[in-house]
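**Student:** coordinates only, sequence not included:
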């Protein structure tokens, strides 16, 4: 079994955009299990914890600026539990996929990652496109469905089915997904 990375996509969000009310309802349910999963991954030496977050059009924004903007946004209660630890990689992204315009592929290759666990938001957008880009790069994909937030439940369900069927993603729950038998 190769190395595993837990990737947190776009959870540092100021929650001040179109469709935010729909997203917030889902994010409220996702934050507690995702925060637990992040803590578990961070406490382990055999799991890489990587944050990839939208720069919201600010191409000069640093990790601290993106984090501060999210903390000062409309829902700091959804951001605070998921603040990235200082010792984990943080990659700003510019579009939907966590691979597009970032060094994620290089980082995963350098750390000999074979399996990625995708979490974050939005299931039917950024998580889906990241999963597709991971699949075409031959990564094994796992998605704890209680750790991905959506805007439209029906599209999120369809996206999860597509990832499972077309990208061979393992759709699971966060509880136990870092156990060795689940990762093998």
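**Tutor:** That came through fine. Remember, it's a predicted structure, so these values are computed and weren't measured experimentally. Numbering: from 1, shown residues only.

**Student:** Please make it C-alpha for all contacts and neighbour counts, starting now.
**Tutor:** Fine.

**Student:** Name the residues of stretch 108-121 that are buried.
**Tutor:** 108, 113, 114, 115, 116, 117, 118, 119, 120, 121 (16 or more other Cα atoms under 10 Å).

**Student:** quick one: contacts for the fourth one?
**Tutor:** Under the criterion of Cα atoms under 8 Å, 6 or more residues apart in numbering, the contact partners of residue 115 comprise 2, 3, 4, 5, 139, 140, 141, 142.

**Student:** For ChimeraX, write the selection for the buried entries among the residues you listed.
**Tutor:** To isolate the buried subset of the contacts of residue 115 in ChimeraX, counting by 16+ other Cα under 10 Å, use the following:
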select :3,4,5,139,140,141,142
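
**Student:** Check it against this one:
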């Protein structure tokens, strides 16, 4: 039996990674090619997840103005800016949590693990950007902490297709993450 066949709405969370204006919008600080094209699949997943009562949490890159990471990537997702906000199309609802992060993994230096455990979560469905960086590190963080992880391949994106494909294979082989399409996920959630 695959993980996607065992989705229990009481034990499963959706983690949306870095779907922020600075990464999604063409005029953002670090636009990810094709990120806007992910929105329809992400909206469908969120609609179904909310309908089924899954816990929804957003992980949002969130940096101080002098963050060391800017030496590598340049300034992006600076605290208090529009660029650091989740895009309107999949904005969090009032009861959904946004957890700021300063590094690639949603688990490093955040209360994501504690938040998931407080809600008795055992399985996570992950989507967002970048497949090979923050999605990958968040997947690794999840499985290293004992969560079953599912990544939605057509709801994540990278700066190039080769990095995207490599990261999906890497997550499957190394993190034991299940990789599914939006259609496969939605069928399992019905």
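**Tutor:** That came in fine, so what should we check first? Because the structure is a prediction, the values reported are computed rather than measured.

**Student:** Identify, from the contacts of residue 115 of the first structure, the entry nearest to residue 11 of the first structure.
**Tutor:** residue 5 (16.5 Å; Cα to Cα).

**Student:** Figure out the helix or strand that the closest one lives in.
**Tutor:** strand 3-9 (DSSP states H and E).

**Student:** which secondary structure elements does that strand contact?
**Tutor:** strand 47-54, strand 113-121 (3 or more Cα pairs under 8 Å, 6 or more residues apart in numbering; DSSP states H and E).

**Student:** Give me the buried stretch members for the shortest one, please.
**Tutor:** When burial is assessed from 16+ other Cα under 10 Å, strand 47-54 of the first structure yields the following buried residues: 47, 48, 49, 50, 51, 52, 53, 54.

**Student:** Dump these to TSV, plus distance to residue 29 of the first structure.
**Tutor:** Shown next, in TSV, are the buried residues of strand 47-54 of the first structure (distance: Cα to Cα, whole Å):
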residue	distance to residue 29 of the first structure
47	24
48	24
49	21
50	21
51	20
52	20
53	20
54	21
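
**Student:** Counterpart of residue 56 of the second structure over in the first structure?
**Tutor:** Residue 56 of the second structure maps onto residue 49 of the first structure when the alignment is built from TM-score structural alignment.

**Student:** Name all residues that make contact with that match.
**Tutor:** Residue 49 of the first structure neighbours (Cα under 8 Å, 6+ apart): 5, 6, 7, 8, 38, 41, 42, 88, 89.

**Student:** that older thread, using a markdown table, please lay out the contacts of residue 115 of the first structure together with distance to residue 183 of the first structure.
**Tutor:** Converted to a markdown table, these look like this (distance: Cα to Cα, whole Å):
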| residue | distance to residue 183 of the first structure |
| --- | --- |
| 2 | 10 |
| 3 | 10 |
| 4 | 8 |
| 5 | 11 |
| 139 | 13 |
| 140 | 10 |
| 141 | 10 |
| 142 | 9 |
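
**Student:** In the second structure, what stretch matches stretch 123-136 of the first structure?
**Tutor:** Going by TM-score structural alignment: stretch 123-136 of the first structure matches residues 131-144.

**Student:** And stretch 80-87 of the first structure, by the same measure?
**Tutor:** With TM-score structural alignment as the criterion, stretch 80-87 of the first structure aligns to 88-95.

**Student:** Any idea how far apart the tips of that stretch sit?
**Tutor:** 16 Å (Cα to Cα, to the nearest Å).

**Student:** Now that stretch: buried residues?
**Tutor:** Quick answer for stretch 88-95 of the second structure (16+ other Cα under 10 Å): 90, 92.

**Student:** Tell me the gap between it and the middle of its chain.
**Tutor:** How far stretch 88-95 of the second structure lies from its chain's middle: 14 Å, per Cα atoms, centre = their mean, to the nearest Å.
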